[in-house]
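>>> Okay, predicted coordinates and the sequence, questions at the end:
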Amino acid sequence: MSELTSTPQEPQQDFLSRSLFATLNLDLEKGLYILLIILALITRFYALGDRVVSHDESLHTQFSYQFYNGDGYVHQALMHGPFLFHATAASYWLFGDNDFTSRIPVALLGVILVALPYLLRDWLGRKGALFTSFIFLISPYLLYYSRYIRHDIYVSTWALMVFIATIYYLRQTKDKYLWWFAAGNALMFATKEVSFIYVAIFGSFLVLRLLPQILVAPWLQKSREKLLIPLVVVAIGLVIAGGSFLINRSAEEAVSQATATATSEGFAVDPNVAASSEAASETSIWGWLIVLGIVVSGTGLLYTANAMRPHIDQYPEFNLIVLFTVLILPMVAPFLVSLVGCNPNEYTMSTCMLAGQETMTPLQIFFARLTQDTCRQAFFSSGLVHSGSFLIAMLAISVIVGYWWNRRRFFIAAAIFHTIFAVLYTSVFTNLGGWASGMIGSLGYWL
């Protein structure tokens, strides 16, 4: 009879009983990252408050201080997005108001930027990611703007966040990366209008990555008949938009020449004034045709994608392209407003006086003005009506496309994006008009 013996197992230590090195599972690679982060902290924070503030910094600190001091903050596109002012005001609240504390948020993000390549090891390789962090550490550009109160480091960090979320979703297709993608875009657009360029870059990459996969897909041959009509619609829209654009450019040159002539030959009764007005009206007509062409092409693309379903749903690039589109589409409204010859920065509402309106209720005044030709023309010629109409239309299209794509994903991503956007642009709901100025004014001002 044999005696069975067993070695007693060592009791497992809980989290607090383990040493720090055992918990972190440190190796050479992680040790190098810690070293880079320490060097980043030193180079970003050493003597951070010694340099006198520059002109740009003085504006940013002034409005941040007013916000911190309880005087509120109103978004102005001239000084880009509101995130910087919220972050700087928060730093004042936490650490006091001085030159050093005003630069803490940018310095902190400068350190985070050095650490972020750690998340890219699967794509860059371990050595490549370490080298990228090292380059970020010693980059004169990144070092300078990590010690300078401007939007550059903020928007660079959010753009890298969007990029990381994109490549993680392309590989793993987990919804949580779509939420990070939406949050990164919201922070990016709440920081600086250069975000539109980042979207163009990332979007082009996704389109160029998606198209070759579709062209070699075996299911494409079976879907040719269904794709024919939608693609023809896309082509018609492109012809309308492209042709109208070329003609519109000629009309704009005519307006410029007529205006220049009218300015240099200021007659008491100048015939060039009428010519200039007619030319401006012509550019508006062609601008509307450009918008029509864009709408037709967009409709054709939607029908093309619908004809490819459910096959196209298996491509993560498609999901990211659609999400980019539905999140950013409302903010493209100012571009369309400018195309039709209106000013996206004009937020006035034209009204007219009615005889006896002092005794009318607001509802009676509304319907009376609606039925009066002069009042109706004044209303529809208002800048606020132009911009608001396009914004509402773009929001509606965004919801329709998002619902068609994937209503669950769309509503979660849209809630994340618009919550962050609304909180920042309305200065935590103390300036409700900030939402509209963010949606329209951000791009409209720089057009």
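Nice, thanks for sending it over. Only a predicted model underlies this, so the values are computations on that prediction, with no experimental measurement involved.
>>> from here on, contacts and neighbour counts on C-alpha atoms
Will do.
>>> Look up how far Leu292 lies from His80.
Distance of His80 to Leu292, given as CA to CA, to the nearest Å: 31 Å.
>>> swap that for Tyr425, sorry
Taking CA to CA, one finds Tyr425 at 31 Å from Leu292.
>>> So between those two, which is more surrounded?
Taking other CA atoms under 10 Å, Tyr425 and Leu292 do not tie; Tyr425 has more neighbours (30 against 17).
>>> residues contacting the closest residue to that one other than its chain neighbours?
Among residues not flanking Tyr425 along the chain, Gly434 sits closest, at 4.9 Å (CA to CA, 6 or more residues apart in numbering). By CA atoms under 8 Å, 6 or more residues apart in numbering, the residues touching Gly434 are 74-75, 422, 425-427.
>>> ok, now Leu120?
Applying CA under 8 Å, 6+ apart, the residues near Leu120 are 129, 164.
>>> ditto for the one 10 residues further on
Residues touching Leu130, when contacts are defined by CA under 8 Å, 6+ apart, comprise 32-33, 117-118.
>>> Presented hereafter is structure B, for comparison with structure A:
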Amino acid sequence: MTSRTAAAPLPARQSPLDRALSLRIAVNWELALYIAIFGVAFALRFWDLGSRALHHDESIHAQWSWDLLRGHYRHSPVFHGPLYYHVQALVFLIAGASDYTARVSAAIFGTALVALPLLLRRRFGTLGTMAAMSFIALSPTLVYFSRFFREDIYMALFTMLMVCAMWRYFDEGGTKWLVLLAVSFTCSVLVKEGAFISGAVFLVWLDIHLASELARSTLSRREEQVRATRLARQRELLLKAGVSDESELAKQLAAQPGIADFRMNTPGGRFVLTMAYAPFAWIVAALWPFLTTIRRNMDWPEKLPRSGDLLILLGTFTLPLLTPVSRHYLLEPLGLIETDRLSWELKLQGHIATRNLFALLGLFSVTTSIAAFAGLQWRPRLWGTLFLVCGALYLTLMTSFWTNSNGLVSGPWGSLDYWITQQDIGRGDQPGFYYFMLMPAYEFLTVALVIGGFWWATVKGDAFSRFLAFWLVGIWMALSIAAERMPWNNVHIALPAALLAAWIVARAFRAWTARPAFSQTRYALLSVAATAAGAMAIIAFLPGGAAMGAVRVLVAAVAVALIAYTARPWGRTAIPAIVVAAAIAAMAFFSVRTMISVTYQRGDVPKDMLVYTQSSPDIPKIAQDIDKLAAATGMGYELPIAVDSSDAYSMPWFWYLRDYKHVAYYDFGTSVPDGVKTGQFAVMLVNASNASKVNDVLASVGESKFGSPQKYPHRWWFDEGYGNAMSPGNNVACRYKPDHCGDVWDIQTWKSLADGIVHKGWLSTWALFLRDHDPDEILGVTGDERCNSCGSVDAWAYFPANFDRATGKISARPFEAARPTVDSAGRPMFGTVGPLAGQFFAPVDVETDPEGNLYVIDSSTKRLQKFDKDGNFLASADVRVVAGDLNEQSQPWGLAIAPNGNVVVADTFGWRVRVFDKDLKPTNVTFGTPPDTSKAPGPYDLFGPRDAIVDATGNIWVTDTGNSRIVIYTAAGEYVREIGTKGTGAGEFQEPVGLSQAKDGTIFVADMYNKRVVLLNANGEYQSSFEVEGWGGQEVIDKPYLEPLDDGRIAVSLPSVNQVKIFDRSGKLTGTIAPQNDPLSNPYGLAETTDGKLWVSEGGSSRLRLFDIP
């Protein structure tokens, strides 16, 4: 009997989840550091993501993503896409819509970007990979735009994936990396048309690299052939000479010059031949299978080099999408088609003419056939599959999953066609040196490392470092030449800068031969880092002055000496590593500080160039108040709201009000909707430029349902004074236009730069900005306390008078007329914001009569109001010829009181002067006509009459601002004479604005652009002048006034710096009114009281306040 052994049972097959859970990963210090860096990057990108107001562009992208989710999205090249709209729509589907979730997809892509250097670890090494991840994780530019819903961070990720695919293919070959390259490129062009710029840089480099490989092959084989020929010839000669012993023969052959030491494959030789091959290398790659004879004659390899593979794949995928270039640079210039016939913007939206469709099909057939010819002869199966799959992906997203057939045109043709046409517009209107300013301001750490190691990376580096250098320089130059220069494009420069800086860090430490173990150098390296960091902190935070400059030099010298002494035992090869460590330590704190300040401390307050034009933080707060009102009234999302859509003010409101069902978007600049008068709307959000029209309508009702509206900056921006800084003296801002200054290729730019550094203190200004990134501290101007230096376009938010925005409750309180009160410091004041009696929107000039009554003109409401000496309302009048006529041009700025009590009003942009009696009834005196700039001004051609006085004889003196003169008329409006011409000399004016007369007859003129007060005698003859620092601004609202004081001095207002200054008649400053606890806001008119105090009209806060005169 035999026994049978039972078969061992087969192990149970594990599920994928079981296999995943059973994985064991060995954690070492390197992996731990990678995880730590990635964790920091994740936290920086996701923490407090929704606190910043959505930027104008962000609101568009968020709304379009939201619309895509609801089936309303259609691709438009104007706003790029469509890939990131689909990604963000998925986020909305999963997590709902909010300011936080609107930025989640950007944060995901920005975080993923940090991990991608791991794919290039073979090239970077361990230290370089950590440096690359760290630089990307902490880059001020990359962190900020990883928390910003625009397309650039998505494109950066796909661009980086393309780089990884290229170099992994160089290193190991493999079809998977070609697949990754094709998909990454497709996704990149599905994000932003700027992908063509990066693609062009890569294609040029691949072409040059292929040329260099072919040149190396030619020279290497020719070198071998020449050596072999010379060796054979010399061997034959030696044999003939009787040398037959092989060892002796070999010895003498080795000693022969011009054989073993013969070189053709030298750096110089390769460079020359590479430049000869480069113009044709791409053609060689495309025709490689057909060039057998040429390849043999040129000693090229049988197989196309890997750079050729990449060149063919990337080139053939790009070529069909470049088809629109033919319209702009071939078809239209040669007259083959009519101008704009194939313009996407003008002719190819909606219904497309049949002949245009056939033209597009024909053009794409040509380019696609050329691409297919090159691709299919290269690797037919791979190329054909990738082209079909990527093409299907591209068209599927462009057509919104085949629901929008027009996407077949707006994508392949419209995307590039539209953005080529935009090159003549120059969005952003920035100078050619823009990125040369932006990169050092924010990426100074990596820029410093790149500058320090650039020669090393290019001359002494390898192909990878040269590629990074070429990418950085190429994209930097391309973006500087392109017309649209915007801060978000800095992403595409900051990324290669971070990678090249990381390579330099790794190379510096690799150069340290015989480096001791880390345990032996760690304390010394920490000492170096601490010394460098401490020295930089001292240098940065020391106060200014020549003496402190010497101290800075001394601190720097001591730090260098200490670092040199510490590094001395390690030898010369340690110098690069020590320098790199010291540089990183010195700048790391300031780089991280910059990143934190721009991203978290003031992300929607544009004190940084990186922020650019930004929605103000008031917008989300107003949106929250609207939600409170909707809840308090019980109307919920049925609340009726009117939004002024002029000048793109509807953005970002259409995002913040997306759930409300009755939001009406009107262009208030064209006409005020009837619902304003009938009280249809519960909330109105009105462009400040149209507020006067709304106020007219509300004033005509007589009793407003709205309380005092809130003025807020709708969009605001970093002060772009640098545009004028490079001006050669003609006061023309340096912009992108060819006839303007600021071009990096213009010698005048560099002369201006040198002048600024040597004579204008630009280095100290930039040092302060680099340290603190706070222009308010540098410029010293005042305005909105959150950003004193910011420019803005403003709006007004109207809420019901019975709604308490602080509590969110409805009350039954009736409207009460404005009454005099006091400010936070107890100073008398009167006026609130609004269109009714005792209220103002933009009070400018103020005058007093002998009884002490106050007269105030409001440039926004066009109303002249009269108050008693305490600020109690007495009367008002509309200064327009036809009261309440919204179509009548009018914007009064100046007042004067005649000896008989009449009130003279200078209606600046009504181009006239009107006279009212003391009860504000219009008289029959009105004079002035709109200017005709085609001829010399006549007696009544008033180009912006800004202010007026009435002399002792009753004559009316008017500053005719635009014509740079003062015109005198009788009390009846008859022309008498004029004073002054345009110029800078005695008796000449440039932008005369404020006008006032002292009791002794002296007349004072605010000569704005000449930055001076001009003194005339009672006959108008020039007496003297003195300079006023703070005048000279170009803004239309920066117009100063004057008030002669009873003690003989003169008070002048400085609206742009929110101050009132007191001078004696020689120009000596004797006092300043600039309260800190409740600052002035655009002070204009001034009026002295009988008891020696000064009323100040504040246009920025719609009030008048009474100050003691210092």
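Right, received. Where do you want to start? It should be emphasised that the depicted structure is a prediction, and the values quoted were computed from it without experimental measurement.
>>> before we move on, back to that, among the contacts of Leu130 of the first structure, which ones are in helices?
Using DSSP state H, the subset of these located in helices is 32-33.
>>> May I ask which of the contacts of Leu130 of the first structure has the most neighbours?
Pro117 (23 neighbours).
>>> Residue range in the first structure corresponding to the one helix or strand Leu395 of the second structure maps to, please.
Assessed by DSSP states H and E, Leu395 of the second structure sits inside helix 380-398. Under TM-score structural alignment, helix 380-398 of the second structure corresponds to residues 407-425 of the first structure.
>>> what's the mean distance for that stretch versus the second structure?
For stretch 407-425 of the first structure, the mean deviation from the second structure after alignment is 1.6 Å (mean CA distance after the TM-score superposition for the first structure).
>>> If you count neighbours, what's buried in that stretch?
409-410, 413-414, 416-418, 420-425 (16 or more other CA atoms under 10 Å).
>>> what about Gly723 of the second structure, distance to Phe202 of the second structure?
In this view, Gly723 of the second structure and Phe202 of the second structure are 32 Å apart by CA to CA.
>>> Tell me the one among the buried residues of stretch 407-425 of the first structure nearest to Leu178 of the first structure.
Ala413 (6.9 Å; CA to CA).
>>> Show me where the stretch 151-300 of the first structure has its helices.
152-172, 175-189, 195-215, 219-222, 224-264, 271-308 (DSSP state H, counting those that start in this stretch).
>>> other SSEs contacting the shortest one?
Under the contact definition 3 or more CA pairs under 8 Å, 6 or more residues apart in numbering; DSSP states H and E, helix 219-222 of the first structure sits against no other helix or strand.
>>> Show residues contacting it.
With CA under 8 Å, 6+ apart, helix 219-222 of the first structure has contacts from 214, 308, 311.
>>> count of residues packed around the first one?
Looking back up the chat, that one is Ile214 of the first structure. Applying other CA under 10 Å, we find 15 residues neighbouring Ile214 of the first structure.
>>> Please report how far the alignment partner in the second structure of it lies from Leu310 of the second structure.
Matched by TM-score structural alignment, Ile214 of the first structure corresponds to Leu214 in the second structure. Remark: distance between Leu214 of the second structure and Leu310 of the second structure (CA to CA) = 15 Å.
>>> quick one, what contacts the residue nearest the centre of the first structure?
The first structure has Phe189 as the residue nearest its centroid, 3.6 Å off, counting by CA atoms, centre = their mean. The contact partners of Phe189 of the first structure, by CA under 8 Å, 6+ apart, come to 81, 195, 421.
>>> isn't Leu113 of the first structure right up against Ile138?
No - contact criterion CA atoms under 8 Å: Leu113 of the first structure and Ile138 do not qualify, at 11.9 Å.
>>> of those two, who's got more company?
Leu113 (24 against 14).
>>> thinking again about what came up before, quick one: which of the contacts of Gly434 of the first structure is nearest to His86 of the first structure?
Nearest member of those to His86 of the first structure, counting by CA to CA, is Ser427, at 7.8 Å.
>>> Quick check: the closest one touching Val74?
Yes - the pair Ser427 of the first structure / Val74 is scored as a contact, 7.2 Å apart, by CA under 8 Å.
>>> Those two: who's more crowded?
Taking other CA under 10 Å, Ser427 of the first structure and Val74 do not tie; Ser427 has more neighbours (23 against 18).
>>> Check the secondary structure at the more buried one for me.
Under DSSP: H, G, I helix; E, B strand; the rest coil, Ser427 of the first structure falls in the coil class.
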